[in-house]
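no sequence for this one, just the structure:
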C-alpha cells in the first residue's frame, strides 16, 4: 500500500476522533451547565397548553400508517421516474420496457390497495 494512502487514512482517523471528542464535550457541558429542578408538575403530560384529560393511552387506527406507507411508495416512484423521464431519449426500447414494467408493478400495488378498500377514508 502506498504511504500517501496511509496518510489519508490517518487524517480521516484524526478527524473522526476529533468529531467524537467534540460531541462528547458538548454533551458533558450540557449535563454540567443545565438547570435541574424536577417536579411532579414538570413530569405531567402537556397537550398544547390544555390541561390533560383522561389517561395517556390513545389508540391510533392502522389506516393512517397505511396512507403514509402508500405516500412513501409513490413518492419513491416519482424519485425514480422523473430522472428517467429527463433522459428518456438517451435510452433504448429495452429501458422503456423496463420502466413500463416498473410502473406496471406500482399500478398493480395501487389496484390491490384500491380493491382492498385501503384508500377509503371512512
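Happy to help now that I have it. Please read all numbers here as calculations on a predicted model, not as lab measurements.

please make it C-alpha for all contacts and neighbour counts, starting now.
Noted.

the helix or strand hosting residue 6: what's the following helix or strand?
Using DSSP states H and E, residue 6 sits in helix 3-33. The helix or strand immediately downstream of helix 3-33 is helix 62-86, counting by DSSP H and E.

list the buried ones in the next helix or strand after that following helix?
Moving toward the C-terminus from helix 62-86, the next helix or strand (DSSP H and E) is helix 93-115. For helix 93-115, burial by neighbour count (16 or more other CA atoms under 10 Å) applies to 99, 110.

give me the residues contacting stretch 74-87.
The contact list for stretch 74-87 (CA atoms under 8 Å, 6 or more residues apart in numbering) reads 103, 106.

ok, back up a step: now for the helix holding residue 6, which elements pack on it?
Judged by 3 or more CA pairs under 8 Å, 6 or more residues apart in numbering; DSSP states H and E, helix 3-33 is in contact with no other helix or strand.

mind checking how far residue 107 is from residue 77?
11 Å (CA to CA, to the nearest Å).

ok, structure two:
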C-alpha cells in the first residue's frame, strides 16, 4: 500500500515538468515588431490581457507557452493592421471576459463590479456603527 501511495505522489509531482511542450516558441512571442508604434500598441494590449494558464499574470509577464502564443497572435494581428480594440474583442469572443483584466460591464460581470462597492459600503456602515458605540461610553 505504501508503494502505491509513493508511486502516486511521484506521478503527481512530475506533472509540472510536462506542462509545456518541447516545441519552439511562436515566431513573434519574444520578438518585437519592426514598427515602434505598432510594438507600443501591442505591448500596451499585452499588459491588459490575462494569461489563461497562470491566471495571475499578464501575457506580457508570463513565461507560459500559451502566453507566448497569445503574444505572437497580438503582434501578428497588430502588424496586419488590426486595432488593439479589435484584437481585444477577438480574444474576448474566443476566450471570454476572463481574458482581460478590465472586463466589460454585462450581466455576467456585474458581480465583479458591484462586490467591491458593496464591501466598501458595508465597511463604512460598520465603522460608523462602531464609532457611534464608542461615543456612548
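Here it is on my side, so go on. Keep in mind it's a predicted model, so treat the numbers as computed, not measured.

TM-score for this pair?
The TM-score (TM-score structural alignment, normalised by the length of structure 1) is 0.31; 57 aligned residues with a CA RMSD of 4.0 Å.

can you point out the buried residues in the top helix by length along structure 2?
Counting by DSSP state H, the longest helix found in structure 2 is helix 110-136. If you call a residue buried by 16+ other CA under 10 Å, then helix 110-136 of structure 2 has no buried ones at all.

that helix - contacts with which helices or strands?
Counting by 3+ CA pairs under 8 Å, 6+ apart, helix 110-136 of structure 2 packs on no helix or strand.

report how many residues lie close to residue 79 of structure 2.
Other residues within reach of residue 79 of structure 2, judged by other CA atoms under 10 Å, total 16.

leaving out sequence neighbours, find the closest residue to it.
Take residue 79 of structure 2 and drop its neighbours on the chain: the residue closest to it by CA to CA, 6 or more residues apart in numbering is residue 38, 6.6 Å away.

which other helices and strands contact the helix or strand where the one you found lies?
Following DSSP H and E, one finds residue 38 of structure 2 within helix 36-48. In terms of contacts (3+ CA pairs under 8 Å, 6+ apart), helix 36-48 of structure 2 is packed against helix 65-79, helix 84-95.

please identify the buried residues of it?
Buried, per 16+ other CA under 10 Å, within helix 36-48 of structure 2: 38, 39, 42, 43, 45, 46, 47, 48.

is it possible to get a markdown table of those residues that adds distance to residue 10 of structure 2?
Putting the buried residues of helix 36-48 of structure 2 into a markdown table (distance: CA to CA, whole Å) gives the following:
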| residue | distance to residue 10 of structure 2 |
| --- | --- |
| 38 | 46 |
| 39 | 43 |
| 42 | 41 |
| 43 | 40 |
| 45 | 40 |
| 46 | 36 |
| 47 | 36 |
| 48 | 37 |
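
closest one of the residues you listed to residue 133 of structure 2?
residue 48 (44.6 Å; CA to CA).

thought residue 78 was touching the residue nearest to residue 79 of structure 2, still the case?
Yes: counting by CA atoms under 8 Å, residue 38 of structure 2 touches residue 78, with 6.5 Å between them.
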